[in-house]
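> my questions concern the predicted model and sequence given below.
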Amino acid sequence: MAKHSVDPVIINTSLADCDICRCLQKQYKVRFSESTPKDTCIFPLSTVTFLLVRADDATTTITQLPNSGQQVDLSLQMIGRLKQLQSGHQNCYLILSSALHEQRELSLMFAIQNSVFASKMKILPSHSDSETAKIMAMIAKAKGKHASGIFKQRLDTLATRHVDDAMILGSLSGIGLTDHQCFVLQQGCGSLSNIVNATKQQLLDHTSLASETAEKIVNFFSAET
């Protein structure tokens, strides 16, 4: 009987002692490397790379806004890590892990997505190490050479919609918008990136929101110059 082959995964040594590594060892041949970017897992047969970031460890600065919200800015170190990953890996995901995804975590995801706006990097939330391992395994299998093109396309679409819906509805309700206003905004602008980078006039042109509401949204994302 032919021996079943086990796909490899290359894990940076910074993750050697975490539960994520132990979960992956159950179904992959794990190899550790000091030369890969910190906190990354690379699935070579699927040509996909994951950067794992714990929300508590993300280096940021937080500014209190007049409307009682918070503006989260990534540190230069964090921005540098994102650029390094994008320059060396074409097919990459960032998984932000936190037991609870509340206002700070949602704002952090917005800041990360705004930072990688021009790239193809996708951002996904996770609540635990075991969930992170499951997410990576699912995507790696879908991206593998045996997966169909339709399956890959549906996975990409699902990942994008999952992040956008959760972040838009969660964060915007956190600054005082009603469910109806969140729905109007999402339908009018279409994507998270469009909302983050929209001017007040663009929001008024594409939605039925009041001028005061549009101004509140722009101020929240600090998109106004």
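Perfect, I can see it now.
> C-alpha only now, for contacts and for neighbours.
Fine.
> let me see the contact set for the residue nearest to residue 74 when sequence neighbours are not counted.
Spatial nearest neighbour of residue 74, chain neighbours left out: residue 60 (4.6 Å); criterion: Cα to Cα, 6 or more residues apart in numbering. Contacts for residue 60 were tallied using Cα atoms under 8 Å, 6 or more residues apart in numbering; they are 72, 73, 74, 75, 78.
> same thing but 10 Å
Contact criterion Cα atoms under 10 Å, 6 or more residues apart in numbering gives 71, 72, 73, 74, 75, 76, 77, 78, 108, 111 as the residues in contact with residue 60.
> could you tell me which of those count as buried?
Among the contacts of residue 60, those that count as buried by neighbour count (16 or more other Cα atoms under 10 Å) are 71, 72, 73, 74, 78, 108, 111.
> doesn't the second one lie inside a strand?
Yes - read with DSSP: H, G, I helix; E, B strand; the rest coil, residue 72 is one of the residues of a strand.
> structure two is appended below for comparative analysis:
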Amino acid sequence: MSEVSSARWPVIVNSSLYDSDMARQLQREHKIRYSDNTIKHTCIFPLSSIAFIIVPVNEATTVWPLKSPWKLDPALIERIERFVSVHCNGYLIVTASLFGQHEMTVFSSLQDRFLKTKLRLLPAHNASDCVQCMLTIAKATCKPASAIIKERMNVALANQLSEVAVIHILSMLGLNQHDILFQSSQKLSLHQVPSL
């Protein structure tokens, strides 16, 4: 995993992000290639087969701040739909310095709009948060790291569901299965609602 995290990864960044804080932060640790042929505000990590589209919350609606009749920007919706059709592992990062009521309303509307797609939504407060999200996901889904994480999750899940693990924990607490079942049944009988 240290090889994965210490290497300079190639990242394809849309030219619309050329002079942004996010691009500068990515450039410190990774090989950036700017492209005009990608969807606006996207970053693609080819080694992980992951793509991100970054949307500032104030650009997501036709009116900002939100007023009575508002809707999501149709041009943005079209761009996100194109992004979803091109990238199977896509993430939409919605950025706002503060996620107040208006921002959460827009975020929820985006979630509702793309609920039935494979697109995953993440909030981020600034460029640093955005870069951190992207790097964490990209590193976790890269081949050697993803295999290790998957193996550890399977072991943890197997141990969690194992009866032997439960019995071991109970014995560490000085109890056995019979004691737990007996105490649980007593508590349930105390909390039963009397019938009318």
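Perfect, thanks for sending it. Only a predicted model underlies this, so the values are computations on that prediction, with no experimental measurement involved.
> follow-up on the earlier one: farthest-apart pair in the buried ones among the contacts of residue 60 of the first structure, please.
Greatest spacing in these, by Cα to Cα: 71 and 78 (16.0 Å).
> dump the residue contacts of residue 196 of the first structure.
Under the criterion of Cα under 10 Å, 6+ apart, the contact list for residue 196 of the first structure reads 110-111, 113-114, 117, 168, 189, 217-218, 220-223.
> buried ones in stretch 146-165 of the first structure?
152, 155, 159, 163, 164.
> residue 122 is in contact with the second one, correct?
The one in question is residue 155 of the first structure. No - using Cα atoms under 10 Å as the test, residue 155 of the first structure is too far from residue 122 to be in contact (11.4 Å).
> thinking again about what came up before, now check the residue nearest to residue 74 of the first structure against the second structure: what is it aligned to?
Under the alignment (TM-score structural alignment), residue 60 of the first structure maps onto residue 62 of the second structure.
> gap between its match and residue 109 of the second structure?
Distance of residue 62 of the second structure to residue 109 of the second structure, given as Cα to Cα, to the nearest Å: 13 Å.
> and if you look at residue 102 of the second structure?
Distance, residue 102 of the second structure to residue 109 of the second structure, using Cα to Cα: 11 Å.
> next: residue 41 of the second structure.
In this structure, residue 41 of the second structure and residue 109 of the second structure are separated by 20 Å, where distance is defined by Cα to Cα.
> which ones are touching the closest residue to residue 62 of the first structure other than its chain neighbours?
For residue 62 of the first structure, the nearest residue in space outside its immediate sequence neighbours is residue 72; the separation is 4.7 Å by Cα to Cα, 6+ apart. Under the criterion of Cα under 10 Å, 6+ apart, the contact partners of residue 72 of the first structure comprise 60-64, 104-112, 221.
> endpoints of stretch 89-107 of the first structure, how far apart?
Across stretch 89-107 of the first structure, the terminal residues are separated by 25 Å (Cα to Cα).
> state the span of the second structure onto which that stretch is aligned.
When stretch 89-107 of the first structure is compared against the second structure (TM-score structural alignment), it corresponds to residues 87-105.
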